[in-house]
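Trainee: Predicted structure and sequence below. I'll ask about it afterward.
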Amino acid sequence: MSTDNVKRVVDFSLYLVTGRNLLPHGKSYLTCIEEALRGGVTVVQVREKEVETAEFLEIANDTIALCSRYNVPVIINDRIDVALASGAAGVHLGQSDMPLAIVRKLLPPSAIIGVSCTTREHALKAVEEGADYVGLGAIYATRTKDVSAPGSVCGIAGARAMLGALEGTGVKAVAIGGVNSKNVLRTLHGCVSSTGHALDGVAVVSDIMASPEPYATASCLAQTFCAWSAAVSRGPAAFLVKAQYTREGIAAAAATLVDTVRRVRPLVHQITNNVVKTQSANVTLALGGSPIMAEAEAEQADLARVPGGLLINYGTVDAIDGMLAAGIHANQNRKPVVFDPVGVGATSFRRATAAKLLDAWQPTVIKGNAAEIGALADSEEVKAQGVDSLGGFKDASAVVRSLARTHRCIVLLSGPTDYLSDGSTVIRLSNGHAILGQITGAGCVLGTAIATYCGAASIAASEPCEGSLVNGDMLLAVAAGTLALTIAAQRAAGRKEVRGPGTFLPALIDELAMLSPGAVLGTATIDVETE
């Protein structure tokens, strides 16, 4: 360990925690570490809970010798004596280890000291005592550490609260506990404070140490982090570019997408509730998409590779394993995910299910009525009656903007006026007709329309046209999908043969099939509010 006063600048982006017990058959410890270093690991923490001091010191020395060739710092877990004897860059402390203030006195000024934190109070204390970085977690359940005690798993929401405590302190933060290639994108997008304070890295154990190909695994994780880091300034919901949001620009983009959907014919994969499957499929076809309703967990990896959109609607709260797998694979393939948490405030089971899904994957869009959005925002302003809402928000714009920032996605609040936001811009859409609310699953088919248009926009992003307004912009896609349904509803309600909800639904599907770009341009009612 250096004895000078200059503290090393550390890249915490991919932080490997060792676990020799996880190594696959035939893979040596140092071979695994070197492959991971070549794949992009930026910090290595040596964690040895079961060995004697002499063996720990030997492992530390060997690890430091290897990592020094890649200019990667080595942190020692728990053992200050081993850190000093080996010359490691620093130590990582648990909540039950020696107090940080004492450790700081024992180590040279250049030492890097990290602390494991599970609560906001832990994070505040770490800042006060002078930690250089904190490990936030466990984010998920993990086999490398006992997290059975209440409060051991803090989840995405707990990490957000701790990141808020680090605001403006300069203390770095890595997420740890069950983080792997499948959930890293959700971890990065989800672990962001309400004011935008994000992670500095992710700590990974078994995904690399147990991998027969640690180079490939580390490369995948490193590339995901780099892509996320580069996209942070552009907002998490935009695939490529963000347009200047004006009434005219939004209407023009929505009109363009009407034809784009029919041209690219996106596969719209829907795990949706049993009440609306037939009409959701019919709406998808009428818009120009290709529907598939597939719930089996075993199918999700293959379906996620097909360009298009994914809708997860848990109105009947089943096929949860399929929903988990579908979202994870969609994230890996950068496929837009529309989440419709139907009736989420109605029961504790629905709330727990929503939390489980949102901990597992990153949504591109969350849509819901006032009660559903209120439940996700922990607001008591709007009450739920089953899957319906009683009342509305005093400031709907503020609610959708705040929730979009929390979940790092587009949020759509549906109602007589539809509010959608990316966390900055709020778009208000005032098309539609009251009769739309009198058919079963009106909100569900809105989710279908949005998934169809998001799917088309994501495909268009891979084949950009010069001057296009819709190349991958998910906020515009959500606006377009909403306008398509609500404008078609207005036109259907005006038909002579429509006498009530029974005759309205077939007319709605007809109008969706006949919807033209000109109808959107001439009818869309749009207001824009930008911070």
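Mentor: Now that the structure is in, tell me what you want to look at.
Trainee: only C-alpha atoms for contact and neighbour calcs from this point on.
Mentor: Noted.
Trainee: mind listing what the closest residue to Tyr70 other than its chain neighbours touches?
Mentor: Take Tyr70 and drop its neighbours on the chain: the residue closest to it by C-alpha to C-alpha, 6 or more residues apart in numbering is Leu37, 7.1 Å away. With contacts defined as C-alpha atoms under 8 Å, 6 or more residues apart in numbering, the neighbours of Leu37 are 67, 70, 215, 218.
Trainee: Then Met162?
Mentor: By C-alpha under 8 Å, 6+ apart, Met162 lies in contact with 119-120, 123-124, 136.
Trainee: Could you rerun that using 10 Å?
Mentor: The neighbourhood of Met162, defined by C-alpha atoms under 10 Å, 6 or more residues apart in numbering, consists of 117-124, 134, 136-137, 154, 173, 191-193.
Trainee: can you give me the helices in the stretch 1-150 of the chain?
Mentor: Ranges of helices in the stretch 1-150 of the chain, per DSSP state H, counting those that start in this stretch, are 29-39, 53-68, 80-86, 100-106, 120-129.
Trainee: Next, format the ones you listed as TSV and append distance to Ala354.
Mentor: Formatted as TSV, the helices of the stretch 1-150 of the chain follow (distance: least, C-alpha to C-alpha, whole Å):
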stretch	distance to Ala354
helix 29-39	34
helix 53-68	41
helix 80-86	42
helix 100-106	37
helix 120-129	23
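Trainee: Relative to Leu93, which of these is closest?
Mentor: Go through the helices of the stretch 1-150 of the chain one by one with C-alpha to C-alpha and the one that ends up closest to Leu93 is helix 100-106, at 7.6 Å.
Trainee: ok, structure two:
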Amino acid sequence: MNHGFAISDWKAARVQAAAAAARGTRIPNRCDLRVYAVTDPDCNAQFGRTNAEAVRLAIDGGATIVQLREKRADGGPFMQQAAEVLEVCRSRGVPLLINDRVDVALAVGADGVHIGQDDLPAAAVRRMIGPDAILGVSVKTVEQALKAEADGADYVGAGAVYPTGTKESEVIGLERLAAICKAVSIPVVSIGGVKTSNAADTVAAGCAGAAVVSGLFAVESPTEAARQLLSVVDGALAARQ
């Protein structure tokens, strides 16, 4: 069962995972998933911010991990954006994952990759990025979550938990979210329509954190939004002890 831990010293945890791999075993890479910021260029464009600027603001408010998601950019421009965002993340000690594009993640030296069900298989991606990079997988069912864990995922992102305008996606609801959390031993983060007003419910269901797009970036102050979300998630985690 997922215990919803939050480990801030993710670099030390990655070293432990790499050492285990060298011994012929593997333990999941542990990282702090409490406030998982997922970028959206359209949201940021509304406020005249680049992805790097928006990420800096979110981290300043307490974002604990960042995923750079850019569905329309070609490889070169995406790589440039990734390098800029990575510089911000590294300066603040926060891991950066790249959505879908394993090649971009490897090219810039990002901390990991997040993939969906229609991307390369998780087992293949794990072989490509090695044992000490972070691998996340989007899931909608218990079966998908169990397979992701078996294939080397360090965490799964489950959703959409609530209706969302960011992307078209089946809504799984809190009951299925709780079933996914109970089924796997790796952390689960909620995504899809998650915001300050409902994030606590997803943590109560067993999640280690909340992945948020518009709630962090389609707002005037990503810093304040991240600060509020972190407070809610921390409170819900404490209540679950």
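Mentor: All right, it came through fine. Bear in mind the structure is a predicted one, so any value in this text is a computation, not a measurement.
Trainee: TM-score for this pair?
Mentor: Counting by TM-score structural alignment, normalised by the length of the second structure, the TM-score of this superposition works out to 0.86. Behind it: 218 aligned residues with a C-alpha RMSD of 1.8 Å.
Trainee: on that earlier part again, from the contacts of Leu37 of the first structure, list just the buried residues.
Mentor: Among the contacts of Leu37 of the first structure, those buried by neighbour count (16 or more other C-alpha atoms under 10 Å) are 67, 215, 218.
Trainee: Arg491 of the first structure versus the second one, what's the distance?
Mentor: So the one you mean is Tyr215 of the first structure. If you measure Tyr215 of the first structure against Arg491 of the first structure using C-alpha to C-alpha, to the nearest Å, the figure is 57 Å.
Trainee: The residue opposite Pro41 of the second structure in the first structure once aligned: what's it in contact with?
Mentor: Residue correspondence, TM-score structural alignment: Pro41 of the second structure in this structure matches Arg20 in the first structure. When contacts are counted by C-alpha under 10 Å, 6+ apart, Arg20 of the first structure touches 27-30, 32, 46-48, 206, 209-210.
Trainee: Equivalent analysis for Val35 of the second structure, please.
Mentor: With contacts taken as C-alpha under 10 Å, 6+ apart, Val35 of the second structure has the following neighbours: 58-59, 61-66, 189, 208-212, 216, 226-227, 229-234.
Trainee: Glu129 of the first structure: neighbouring residues, count only.
Mentor: When neighbours are defined as other C-alpha atoms under 10 Å, Glu129 of the first structure has 14 of them.
Trainee: excluding its backbone neighbours, what's nearest it?
Mentor: In space, Glu129 of the first structure is closest to Ala101, 5.9 Å off (C-alpha to C-alpha, 6+ apart).
Trainee: what stretch of the first structure does stretch 99-111 of the second structure fall on?
Mentor: Residues 77-89 of the first structure are where stretch 99-111 of the second structure aligns, taking TM-score structural alignment as the criterion.
Trainee: If you count neighbours, what's buried in the matching stretch?
Mentor: Taking 16+ other C-alpha under 10 Å as the basis for neighbour counts, the residues of stretch 77-89 of the first structure that come out buried are 77-80, 82-84, 86-89.
Trainee: again with stretch 42-49 of the second structure
Mentor: Along stretch 42-49 of the second structure, the positions that meet the burial threshold by neighbour count (16+ other C-alpha under 10 Å) are 42-44.
Trainee: one step back: in the second structure, what residue corresponds to the residue nearest to Glu129 of the first structure?
Mentor: For Ala101 of the first structure, the equivalent position in the second structure is taken to be Ala123, counting by TM-score structural alignment.
Trainee: my guess is that match meets Pro131, correct?
Mentor: No - contact between Ala123 of the second structure and Pro131 fails when scored by C-alpha atoms under 10 Å: they sit 11.0 Å apart.
Trainee: hang on, the earlier thing: verify the stated contact: the residue nearest to Glu129 of the first structure with Gly130.
Mentor: Yes - under the criterion of C-alpha under 10 Å, Ala101 of the first structure lies in contact with Gly130, with a separation of 7.7 Å.
Trainee: re the thing from before, what's the closest of the contacts of Arg20 of the first structure to Val520 of the first structure?
Mentor: Using C-alpha to C-alpha, Ser206 is the member of the contacts of Arg20 of the first structure that sits closest to Val520 of the first structure, with 51.1 Å.
Trainee: and the gap between that closest one and Thr142 of the first structure?
Mentor: Here the criterion is C-alpha to C-alpha. By it, Ser206 of the first structure lies 9 Å from Thr142 of the first structure.
Trainee: list residues touching both of the two?
Mentor: Shared between the contact lists of Ser206 of the first structure and Thr142 (criterion: C-alpha under 10 Å, 6+ apart) are residues 177-179.
Trainee: would a markdown table of the residues you listed with secondary structure and distance to Leu310 of the first structure be doable?
Mentor: Rendered in a markdown table, the data for these read as follows (DSSP: H, G, I helix; E, B strand; the rest coil; distance: C-alpha to C-alpha, whole Å):
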| residue | secondary structure | distance to Leu310 of the first structure |
| --- | --- | --- |
| Gly177 | coil | 27 |
| Gly178 | coil | 25 |
| Val179 | coil | 23 |
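Trainee: Buried members of the residues you listed into PyMOL, please.
Mentor: Buried members of these, defined by 16+ other C-alpha under 10 Å, are picked up in PyMOL with:
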select buried, resi 177+178+179
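Trainee: Out of the shared contacts of Ser206 and Thr142 of the first structure, which is nearest to Arg350 of the first structure?
Mentor: Checking those one by one against Arg350 of the first structure (C-alpha to C-alpha), the nearest turns out to be Gly178, at 23.5 Å.
Trainee: could you check the distance from the aligned partner of the closest one in the second structure over to Val171 of the second structure?
Mentor: When the two structures are superposed using TM-score structural alignment, Gly178 of the first structure falls opposite Gly193 in the second structure. Gly193 of the second structure is 9 Å from Val171 of the second structure, where distance means C-alpha to C-alpha.
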